[in-house]
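Colleague: Sharing a model that was predicted from the sequence below.
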Amino acid sequence: MSLIGLVDCNSFYVSCERVFQPRLDGQAVGVLSNNDGCLIARSNEIKALGIEMGTPAFEIQHLVRQGRIHLLSSNYELYGDMSARVQDVLEEYSAGVEPYSIDEMFVRFDGFANDQLLEHARQLHRKVRQYTGIPVCVGVAPTRTLAKLANRAAKKIPAYRGVCAIRPDNRETQALLKKTELSDVWGVGRRLVGRLSLIGIKSAWDLAQADPKRIRRQFSVTLERTALELRGIPCIELNDFHEPRQRIMTSRSFGKLTNDFSEIREAIRQHGQRGAEKLRRQNSLARAVLVFLKTNPFRNDLPQYSPSLAVELYRPTDDSREILHAAGQALQRIYRQGYRYQKGGVMLLDLIDANRQQLSLLDTPQSDADRNRSQKLMSIMDELNSRMGRGTVKLGTPSPGAAWHLRCDNLTQRYSTRWEELPAARAT
C-alpha cells in the first residue's frame, strides 16, 4: 500500500527566528503582520498567556515593556528561504514532496515495509531538525486526510513524540477517529459541521462509517471523497478542494534554456498575473510573494543555480500591480548572469480571507477611493480576460523607483539570504 506523510513545521515563523536567536527558546514570542500591526504567529509560550491570534500589537506593548513577551516583525525573506531548506531535506530522504503551504508539505512514503515505515518517519523528523533547526511533526497514513489527522495527533499527543503513523484497520486509528471532531477534519467547513450533526454525524468516525452514496447525494462529491479517505481509500489530490488555498503557485518550464533576463522577467510577470487572478477568484489577499528560478539539474555540463526569494507586500493585497512590483524586486535580487535557466515561478504566501482582513490602528490601509479603483480595475481585467481569452489585457512594466517602505521596527536580520546579514560569531 502506498503511504503519504504530512510534515508540518511547528510554529514556523517563530521557529525560523529561534534558529538564529537561541535566546528566544522557551520565551513567549509573537510575529507581527505588515507594518507591525497584529499577531500572525505565536509560540506555545505566548499562547499559554492567553494572547489570541490577530491581537493588535499596541494592546500587548505593556507585556513587551515588562519583558514577558517578544514581538518581531514578519521576515518573509527568511521564512521563504527556510521553507525551501526544509523541502530540500525532505526531497533528499523521500520519493517526492508536494508543498501544501509555506510550512506544510506532503511526502511520499513509497516502498517501505511496515517495520521500516515508522523508523523512516522518525528519521525525517530528526533530519529536518538537524539540518535546518526547524522542529516538525510527521503524520503518515494511506490517504492525505488521514495523514492530516495523524499529523494533528503527533502534535497534540505527547506520547507520539512528534511522529504518528496510522492505518485505517487498527484500534488505535479507530479510537483517534472517534475522538476527532468534524471541525478538525481536513476539508470539512464550519457550515457542513452543523448540517452533518442534524443527521447524527458528529465525529470523524461517524463520517467514515456513513454511506458514501448518501453523503454524495445529500452534500457533495468532495465530502464523499473525504469520507472514503477516512476509511483509508485514496481519492483526493491537492487540487480537489474548493476551499481557499493556503498558498498559490504558478510556474512552468521555459520552452528552452535561457539566460535572457528580459525573457525570464516576462515569464515571471505572466506567472504573477495568473497567480493574482487565482487569488481574486478565491477572494483572498496575499501578504508576501515568493519568486524562484531553476536550472536543469540533469545538465551536468552546465553550472547549477536554483534561487528563491520572498518579498513582503506593503499591505495584504490582490492587486496585480502590487504583486508584480514585489515579484520584480525579488527577480532582480536572485537573477545571476552565467546560468541558463529552465524554469521559473511565483508563489503567493500567507493568504487571508479578503472579507476578514484585520487591520490595527498602526496599519496604513488604502482609502476607500483607492480600494474601489483597484477593485474596479482588477474586475474589468478579469472580466475581459475571461470573455476574450487569457492574456488579452496585461499590465505593463511598473513605474521605476516606487518606494514601498514598510514599518518593521522589530525586523530581524535575513540571516540566510544576505551576505551582509550573516550571523556573526564573537569571541568572549
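Modeller: Looks like it arrived, so ask away.

Colleague: okay, CA-based contacts and neighbour counts for the rest of this
Modeller: OK.

Colleague: any idea which element Tyr79 lies in?
Modeller: helix 76-92 (DSSP states H and E).

Colleague: take the one below as the second:
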Amino acid sequence: MFALVDCNNFYASCERVFNPNLQGKPIAILSNNDGCVIARSDEAKALGLPMGAPIFQWEAFCKNHDIQVHSSNYPLYGDMSSRVMEILKQFTPDVEVYSIDESFLAFKGFENYDLHSYGIQIRKRVLKWTGIPTSVGIAPTKALSKVANKIARKYPAETNGAYVIDTEEKRIKALKWTKIKDIWGIGRALSKRLEAKGCKTAYDFTQLSDAWVKKNFSVTEARLKRDLEGVPTLKLEEQVTKKVIATTRSFEHTFSDIENIKERISTFAAICAEKLRKQGSSCHVVIVQLSSDRHKSDLEQHRSSIMVSLSCPSNSSLIISKAAVQAVSSIFKKGIKYKKAGVIVSGLVPTDNYQLHLFEQENPKHRYLMEAIDAVNMKYGDYKIKLGSQDLKRTWKMKQERLSPRYTTNIKDIIHVK
C-alpha cells in the first residue's frame, strides 16, 4: 500500500502556525518580487482570488475582502517542510519527498495494520509537532493514493482527513468521482484530448484499451492507467543527483549598468557553486542568461545567453563566478534595461571521480578554501563570507514588502514568549 501525505494550503498554514490571528482569514502568498499570487488559503479561493493574479491589479480586491497578502518566505517554508518530512520517516522508512508539501510513503509489511487509523495518527502527530494540517490518502498504488488524498481533502468531516481505498468497490467509486482533468499526470492539453474521446472521469480513462492508449499517447500514460486499475506500476523514486543546477532571479529594479548586473551574476554563480558542493558534483559548463523586461513593450528588448566550457570540472565559487561574470560582459548591451538574469551549470560529474586533464588542473587550494567558507556560512548563516564581487549586504535583492519573520531559521526572528 502507498500513502500520499499532503500539507493543506502549505504556505498559508506556515504563516498561521506563528501568527494565530490568521486562522480562518483569507491568505494570499506572492511570488518573487511580490509579483503574482502563487498560493491561496481556502478562504481566499472561495472569494474568487485566482491563482497567478498580478497583485498590482488585485490590490483593491484584496483590501475590500480583507485578504492577508504576504511575500513568499521560502526559508520558513523550507524549514517547516523538512520538519514535516522527518516526522513522516517515523512511520515508514520508505519515503519519497515529492514536493515541498507532499510525500509518498510505501507501507511494506503493514498487512495487519488498520491503515485508516494509522493515517489519522500521522495527521495528528504532524499537526501536534508542527501545527501544519495534512490530508492522507492510502491505496494500493501511487496514482490511487493521489485520488484517495483528494477525497480526504474534500470531505474532512466524513474521513477525519484520511481515506483508504482498499476494496474494488471503493476504487471504482473513487475513479467515477474523479474528473479527468484532476488525474495526477494528466495535463490540460491531454485532458482535452481524452474528453474528446469521451473520457469524462478517471474511470472512463481506465476503460480505454491498453493498445489504444499506447498508440495515441506514451508509455507514461499507459503506466498511469495500470496504476489507476490497481496494478502497482509507479514505484517510489529514489533521490537522484541533479544533472543541471540553475539560479535565476528577476531583479527588484531594472538595471542598465554592467556593474550591478555583474554583481547579480556573481551572486547567482556562487549559489550554483554551493549547490554543486552540497551534492558532491563539479560542472564542465556554465551558461549565463540575461533578458530585459518583456512586459514593457515600449522599451527596447534584448534577450541573450552564452555558454562557457571550463578547462576542467569545478565547483569552486571563484572559478565559476569569474567565468560567469566574463560571459555576461560579452552579451551585455548598452542602453537596455535588464530585468532578469540567471546562471546554469551543467555537464555535472562526481567531484571525486572524473576524467583529469593532462596539462591543466584546478588550484588544489580552492577545495580547502571552499570547505572553510561552507563551514563558516553553515555555522553562522546569512552567507557571512562572500566573494568580493558580491553585494556584502544581501544574497539576492528581491522586493519583499510583506515578508513575515523567519521564525525558525533566524535567531533574531524567534518568537518571544511573555
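Modeller: Cool, the structure landed. Keep in mind the model is a prediction, meaning the values are calculated, not measured.

Colleague: the strands in the stretch 101-250 of the first structure, which residues?
Modeller: Applying DSSP state E, counting those that start in this stretch to the stretch 101-250 of the first structure gives strands spanning 104-109, 136-141, 163-165, 248-258.

Colleague: The helix holding Tyr79 of the first structure against the second structure, how far on average?
Modeller: Compared with the second structure after fitting, helix 76-92 of the first structure has a mean deviation of 0.4 Å; criterion: mean Cα distance after the TM-score superposition for the first structure.

Colleague: Check which residues of that helix are buried.
Modeller: By neighbour count with 16 or more other Cα atoms under 10 Å, helix 76-92 of the first structure contains the buried residues 76-87, 89-90.

Colleague: what span of the second structure lines up against it?
Modeller: Taken onto the second structure by TM-score structural alignment, helix 76-92 of the first structure occupies residues 74-90 there.

Colleague: What degree of burial does Cys164 of the first structure show, as a neighbour count?
Modeller: 25 (other Cα atoms under 10 Å).

Colleague: whoops, Ser321 of the second structure was the one
Modeller: For Ser321 of the second structure, using other Cα under 10 Å, the count is 27.

Colleague: Over to Leu384 of the first structure?
Modeller: 15.

Colleague: now swap in Ala286 of the first structure and tell me
Modeller: 27.

Colleague: follow-up on the earlier one: who wins for proximity to Thr317 of the first structure among the strands of the stretch 101-250 of the first structure?
Modeller: Proximity to Thr317 of the first structure (Cα to Cα) singles out strand 248-258 among the strands of the stretch 101-250 of the first structure, at 13.5 Å.

Colleague: Which strands or helices does the closest one pack on?
Modeller: Here strand 248-258 of the first structure touches helix 261-281, strand 341-349, going by 3 or more Cα pairs under 8 Å, 6 or more residues apart in numbering; DSSP states H and E.

Colleague: Please enumerate residues in contact with the last one?
Modeller: The contact list for strand 341-349 of the first structure (Cα atoms under 8 Å, 6 or more residues apart in numbering) reads 101-102, 246-254, 256-259, 264, 267-268, 271-272, 275, 286-296, 327.

Colleague: now it: how far from the chain's centre is it?
Modeller: Remark: strand 341-349 of the first structure is offset 15 Å from the chain centroid, using Cα atoms, centre = their mean, to the nearest Å.

Colleague: What of the first one?
Modeller: Mean C-alpha position of helix 261-281 of the first structure versus that of the full chain (Cα atoms, centre = their mean) differs by 19 Å.

Colleague: try stretch 313-324 of the first structure
Modeller: 17 Å.
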